[in-house]
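Undergrad: Predicted structure and sequence below. I'll ask about it afterward.
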Amino acid sequence: MKKTYLFLLLSVLSINAVHAQDETSVSVVKNQFKINMLLPGFVWEHGFDAKNTLYSEASIGLGYSSNSDNSNFAFYPNINEQFRHYYNLEKRAEKGKRTARNSGNFLAANAIYNFESISTNDDYREVIPSFTIGALWGLQRTYKGRFNLEFNVGPGVNFDKYETEFVLIGNFTLGWVIGK
């Protein structure tokens, strides 16, 4: 009788082990490099575990401001750091949707440093360095041919030498994943 129970126990454990090996785990890429084309920049995304990454971007930002007399476009270098949590990779895989190269939806803690403008209208006001922190919801899709589309949005707080204000953070990029 004890041999029967032992045999059943070992059978159940071995079936579970075989079944677990059949299920491929969906995970973010360990290292991913991208080139953004709309507002030129470079991105490195490093995977810590199956669902979390550190996203680091150096790019050119675009700003617009106006008053009753003038309007002003400004281009400025910026650094964007995000800690991302991809929350729907398994669901996308179950539906047969693409998850390669971090194609999924994410929540992120975001920090952006905007440097002084490299072009500005002197008739308006100076564009000064600022620091923005916030929380984001976003999506990233990488298609065949490594074409990459990304969108994220969320609330934030912007700090500069004159004021602190609540802001809406938004970003849309088109680019290509490079490397493996």
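TA: Good, I have the coordinates.

Undergrad: from here on, contacts and neighbour counts on C-alpha atoms
TA: Will do.

Undergrad: Now do stretch 100-107: everything it contacts.
TA: The contact list for stretch 100-107 (CA atoms under 8 Å, 6 or more residues apart in numbering) reads 27-29, 32, 84-89, 92, 135-142.

Undergrad: let's bring in a second model and compare:
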Amino acid sequence: MKYSRLISFSLLFIPLMTTLAQDISSVEKNLFKINLLLPGVVYEHGFSSKNTLYSEFSFGLGYGFSDFEGSTFAFYPRINEQFRHYYNLEKRAGKGKRTGGNSGNFYALNAIYNFKSINTNSDFSSSNTSFTIAPVWGFQRTYKHNFNLSLNGGVGYNFEKDNNQFAPVINFTLGWVIGK
């Protein structure tokens, strides 16, 4: 009889404590990630309950086409900064979905600085640095074993030496959260 009460209490108490320990209304204070697709590292700092500063150093892949020059690919280092606002953490937690590792939907102001391409043939196509600013919408999920998936996109304005224009912005990462 004594053990059945203890077991019953444990079965009710443990799920409640797990839910409370997840801190459903707040983003992670510090989140470090390693990206695999286009190698890079990410640090995401939570400075309020729903807002983070996302800082990424990685490599980007670009494609260009011109009737005169043909097509070319570019592989370049880049810095990506985002001010993110996660807006659905309570809703996800209410449905029993994971919110740890900043698993949620967000909108952000994105600023990307692309360094000069490391593989462009300068005789074929020029390679300049560029700066892009864009509003984006996206989502991030952290699964078991700290596997992380993030996708965001929008339309921004690209500033380049001789060519300023509107440009699509898409960022897709696969990797792992480290240090947890």
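TA: Everything's here; your move. Fair warning: this is a prediction, and the values are worked out from it, not measured in the lab.

Undergrad: How alike are these chains, TM-score-wise?
TA: TM-score of the superposed chains, computed with TM-score structural alignment, normalised by the length of the first structure, equals 0.84; 158 aligned residues with a CA RMSD of 1.3 Å.

Undergrad: on that earlier part again, are any of the contacts of stretch 100-107 of the first structure buried, and which?
TA: 27-29, 32, 84-86, 89, 92, 135-142 (16 or more other CA atoms under 10 Å).

Undergrad: Keep only those of those that are in strands.
TA: Gln32, Arg84, His85, Tyr86, Ala135, Leu136, Trp137, Gly138, Leu139, Gln140, Arg141, Thr142 (DSSP state E).

Undergrad: and Asn105 of the second structure, how far is that from Arg98 of the second structure?
TA: Distance, Asn105 of the second structure to Arg98 of the second structure, by CA to CA, to the nearest Å: 12 Å.

Undergrad: how much space between the residue nearest to Phe83 of the second structure when sequence neighbours are not counted and Pro77 of the second structure?
TA: Leaving aside its sequence neighbours, Phe83 of the second structure sits nearest to Leu53 (CA to CA, 6 or more residues apart in numbering; 4.8 Å). Separation of Leu53 of the second structure from Pro77 of the second structure (CA to CA): 20 Å.

Undergrad: With Gly64 of the second structure instead?
TA: 17 Å.

Undergrad: the more surrounded of these two?
TA: Per other CA atoms under 10 Å, whichever of Gly64 of the second structure and Pro77 has more neighbours is Pro77, with 19 against 11.

Undergrad: Correct me if wrong: that one contacts Ser117.
TA: Yes. Between Pro77 of the second structure and Ser117 there is a contact at 7.2 Å, judged by CA atoms under 8 Å.

Undergrad: who does the top helix by length along the second structure touch, helix- and strand-wise?
TA: Ranked by residue count and defined by DSSP state H, the top helix of the second structure is helix 2-21. Counting contacts by 3 or more CA pairs under 8 Å, 6 or more residues apart in numbering; DSSP states H and E, helix 2-21 of the second structure packs against no other helix or strand.

Undergrad: Pull up the gap between the residue most central in space within the second structure and Phe73 of the second structure, please.
TA: Centroid-nearest residue in the second structure, with CA atoms, centre = their mean: Ser150, separated by 4.8 Å. Distance check for Ser150 of the second structure against Phe73 of the second structure: by CA to CA, it reads 23 Å.

Undergrad: Quick one: the strands in the second structure, in order.
TA: Using DSSP E, strands in the second structure cover 30-35, 40-46, 51-66, 70-86, 104-114, 130-142, 147-160, 165-178.

Undergrad: How far away from the center of its chain is the last one?
TA: The chain centre lies 7 Å from the centre of strand 165-178 of the second structure; the measure is CA atoms, centre = their mean, to the nearest Å.

Undergrad: how big's the offset between it and the first structure?
TA: Aligned to the first structure and superposed, strand 165-178 of the second structure gives a mean residue distance of 0.6 Å (mean CA distance after the TM-score superposition for the first structure).

Undergrad: What range does that strand cover in the first structure?
TA: Using TM-score structural alignment, the residues of the first structure aligned to strand 165-178 of the second structure are 165-178.

Undergrad: how about that stretch: buried residues?
TA: Ile169, Thr173, Leu174, Gly175, Trp176, Val177.

Undergrad: now the ones in strands among the buried ones among the contacts of stretch 100-107 of the first structure in JSON lines, with distance to Asn121 of the first structure?
TA: Below are those laid out as JSON lines (distance: CA to CA, whole Å):
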{"residue": "Gln32", "distance to Asn121 of the first structure": "37"}
{"residue": "Arg84", "distance to Asn121 of the first structure": "36"}
{"residue": "His85", "distance to Asn121 of the first structure": "39"}
{"residue": "Tyr86", "distance to Asn121 of the first structure": "40"}
{"residue": "Ala135", "distance to Asn121 of the first structure": "31"}
{"residue": "Leu136", "distance to Asn121 of the first structure": "31"}
{"residue": "Trp137", "distance to Asn121 of the first structure": "33"}
{"residue": "Gly138", "distance to Asn121 of the first structure": "33"}
{"residue": "Leu139", "distance to Asn121 of the first structure": "34"}
{"residue": "Gln140", "distance to Asn121 of the first structure": "35"}
{"residue": "Arg141", "distance to Asn121 of the first structure": "36"}
{"residue": "Thr142", "distance to Asn121 of the first structure": "37"}
